[in-house]
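Visitor: Just need the structure, nothing else, for what follows:
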Amino acid sequence: MADDPLFYVVAVACLGVAAILMFGIGTFGKGGDFNRKYANRIMRWRIGAQFVAVILILLFVYIRRQGG
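Guide: Predicted coordinates:
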């Protein structure tokens, strides 16, 4: 599994989602003007990144089941 390049792409996508999530939680916890201005935008970025990560995970599982 580790020799599959798609595995690394999926791992990077998941780490990207985690990074965006942690950034959003940090700004939410701190509050202030930045949070009021960018909270919804950060949430939309996280949802988009999560969508891409889920699609990549499903693609990875599909390819692995096909024996590719």
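
Visitor: from here on, contacts and neighbour counts on C-alpha atoms
Guide: Fine.

Visitor: got the contact list for the spatially most central residue of the chain?
Guide: Against the mean C-alpha coordinate of the chain, by Cα atoms, centre = their mean, the closest residue is V17 at 2.4 Å. Going by Cα atoms under 8 Å, 6 or more residues apart in numbering, V17 touches 46, 49-50, 53.

Visitor: Show residues contacting stretch 22-42.
Guide: 20, 43.

Visitor: still on that earlier bit, of the contacts of V17, which is the nearest to A11?
Guide: A53 (8.6 Å; Cα to Cα).

Visitor: One more, so I can put them side by side:
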Amino acid sequence: MMTFLSILLIAAMIAVVVVLIRGLATFLLNASADARSGETGPSESALKSNKMMQYRVFFQAIAIFIIVLILFIGSARS
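Guide: The predicted structure follows:
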């Protein structure tokens, strides 16, 4: 059970890093173009970057939940 949770934790942490990098890359690649366009309101790339950051928060919450679960199971065994 602990091995399975450890694998899930590693997968969640990798997902956090991947989504963070994708969100930052989207933001950095499109921020200057969005500033030059002069449009009002959020652009499509800004919405995509925002969605990536929402996914990051979601995966971080999953990782924290798995850590709490591992600590809870570990303390129950001792």
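
Visitor: hmm, back to that, ok, and the contacts of V17 of structure 1 in structure 2?
Guide: Mapped onto structure 2 and checked by both residues aligned by TM-score structural alignment, their matches' Cα atoms under 8 Å, the contacts of V17 of structure 1 keep the contacts 46, 49-50.

Visitor: Quick one: those as CSV, columns for secondary structure too.
Guide: Below are those laid out as CSV (DSSP: H, G, I helix; E, B strand; the rest coil):
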residue, secondary structure
R46, helix
A49, helix
Q50, helix
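
Visitor: Quick one, which of those residues are buried?
Guide: Listed as buried from these are 46, 49-50; burial here means 16 or more other Cα atoms under 10 Å.

Visitor: got these as a markdown table, with distance to L6 of structure 1 columns?
Guide: Listed next are those as a markdown table, based on distance: Cα to Cα, whole Å:
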| residue | distance to L6 of structure 1 |
| --- | --- |
| R46 | 21 |
| A49 | 16 |
| Q50 | 16 |
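
Visitor: one step back: need the contacts of V17 of structure 1 in JSON lines with distance to M22 of structure 1, can you?
Guide: What follows is the contacts of V17 of structure 1, written out as JSON lines (distance: Cα to Cα, whole Å):
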{"residue": "R46", "distance to M22 of structure 1": "10"}
{"residue": "A49", "distance to M22 of structure 1": "13"}
{"residue": "Q50", "distance to M22 of structure 1": "13"}
{"residue": "A53", "distance to M22 of structure 1": "16"}
